[in-house]
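>>> Okay, sequence plus prediction incoming.
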Amino acid sequence: MQWQEVCENQNLKNLPFKIELNDQGKILMTPVKVNHSILQGKIIKHLYQNITEGEALAECAIKTKQGTKVADVAWASQSLLEKIENEVECSIAPEICIEVLSFSNTKREINEKKTIYFEQGAIEFWVCDSYGNISFFVKEGQIEHSKIAKNFPKNI
């Protein structure tokens, strides 16, 4: 299955799950709890408070060699948005890709997403735990603070 087909399939609309595709085009569905959505909203609020140019993207579909993955939140600069805004899924990962951990995430899954988002052009990868603690990463490893959103809090 291709991402365009997922987006157009009437049976897959309004499901209470995050949908992704694996590298064979099979649908993966991940349920989330209310706290997950609350944290996504807080991250978006803080992104707009800390970065003036660009847009926050909720549930951002990114085309990767491992299939279509969906960052819980992403931030794309205006120049990147001009390239991707009319795409069905981002051919280039936004500059910041953020995963909010849920009970179903494994460490392996998050590390794989980190790797493939960097391969697709992300500059930073953030992980938010269920308590609102944020960890920031660049390709070379973990960093103390975001280099893009310099004043983003470590806890939201």
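Structure's in. What do you need?
>>> CA atoms for contacts and neighbours, from now on please.
Fine.
>>> what does the helix or strand encompassing E20 contact?
Using DSSP states H and E, E20 sits in strand 17-21. Applying Cα atoms under 8 Å, 6 or more residues apart in numbering, the contact partners of strand 17-21 are 1-3, 27-32, 59, 61, 67-70.
>>> and here's the other structure:
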Amino acid sequence: MSTVLEAPERDAVEHDRTAFNLAVWDKIVANPEFAAMAYRFETDEHGQIIMSPPPAPSHGNQQSKISRLLWSVPAQGEVVSECPISTRKGVKAADVAWCSLEIWKESKGRSCLLRAPEICVEVLSPSNTRSEIHEKKELYFDAGAKEVWLCAESGQMNFFSPSGSLERSEICPEFPKKV
């Protein structure tokens, strides 16, 4: 599969990763055929679409619990589910994210966030591989995330900073270790 961009528009933005990701994502979001599909979308570094089936209801339940708890973060910010983030390897969608008002405002009117929110959360599914989750974690950190949280199917939370594993979140220390 090739990128959703045609040669002239691809050539105009290919030298700028963020502009390239935004151009690809804008086309995907604007396509009514994609909007009608029940799939989740991300892209790779070449602008190719990666589709995956919708997750199980338990996955969405974990996302909802995490979202509700994140609204209690003391600092002002926004909680976003299925949050599209421009990374060096395409647009990746964090299951849940918390971002400061600064990041939220800089991405206003955009189809995806220009940099990663401070907290990116992945709710793990049986189909996730360790290498896939490790890569997403690294991509979020490369894009500016301060913490990446992983939620196991059991609800067990694991917290990470760019330097490694954390006992608990430093941004939201009251967040429970299990949801």
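Now that the structure is in, tell me what you want to look at. Everything numeric here is computed off the predicted structure, so don't read it as measured data.
>>> So after superposing, what's the score?
Once superposed, the chains reach a TM-score of 0.96 (TM-score structural alignment, normalised by the length of structure 1), with 156 aligned residues with a Cα RMSD of 1.1 Å.
>>> Which stretch of structure 1 lines up against stretch 120-132 of structure 2?
Aligned by TM-score structural alignment, stretch 120-132 of structure 2 falls on residues 97-109 of structure 1.
>>> From the rest of the structure, what touches the matching stretch?
Contacts with stretch 97-109 of structure 1, where a contact means Cα under 8 Å, 6+ apart, come from 30-33, 36, 39-40, 71-75, 110, 117, 122, 124-130.
>>> try 6 Å
Stretch 97-109 of structure 1 has contacts (Cα atoms under 6 Å, 6 or more residues apart in numbering) with A71, D72, V73, A74, F125, W126, V127, C128, D129.
>>> Can you list the buried residues in it?
Burial within stretch 97-109 of structure 1, assessed by neighbour count using 16 or more other Cα atoms under 10 Å, is assigned to C97, I98, E99, V100, L101, S102.
>>> so the first one sits in a strand?
Yes. According to DSSP: H, G, I helix; E, B strand; the rest coil, C97 of structure 1 belongs to a strand.
>>> give me the element the residue nearest the centre of structure 1 is part of.
Nearest to the geometric centre of structure 1 sits A71, at 1.7 Å (Cα atoms, centre = their mean). Secondary-structure assignment from DSSP H and E places A71 of structure 1 in strand 67-76.
>>> mean shift of the strand holding E20 of structure 1 relative to structure 2?
Strand 17-21 of structure 1, aligned to structure 2 and superposed, deviates on average by 1.1 Å (mean Cα distance after the TM-score superposition for structure 1).
>>> Please name the residues that touch T30 of structure 1.
Under the criterion of Cα under 6 Å, 6+ apart, the neighbours of T30 of structure 1 are F17, K18.
>>> same question, E59 of structure 1
Taking Cα under 6 Å, 6+ apart as the criterion, E59 of structure 1 is in contact with V70, A71, D72, V73.
>>> what's the counterpart of it in structure 2?
Using TM-score structural alignment, E59 of structure 1 pairs with E82 in structure 2.
>>> again, but for D72 of structure 1
Match for D72 of structure 1 (TM-score structural alignment): D95.
>>> tell me which element the spatially closest residue to its match that is not a sequence neighbour is part of?
Leaving aside its chain neighbours, D95 of structure 2 sits nearest to E82 (4.7 Å; criterion: Cα to Cα, 6 or more residues apart in numbering). Taking DSSP H and E as the definition, E82 of structure 2 sits inside strand 77-87.
>>> any idea how far R17 of structure 2 is from the closest residue to P55 of structure 2 other than its chain neighbours?
Of all residues not flanking P55 of structure 2 in the chain, S125 sits nearest, at 7.7 Å (Cα to Cα, 6+ apart). S125 of structure 2 is 29 Å from R17 of structure 2, where distance means Cα to Cα, to the nearest Å.
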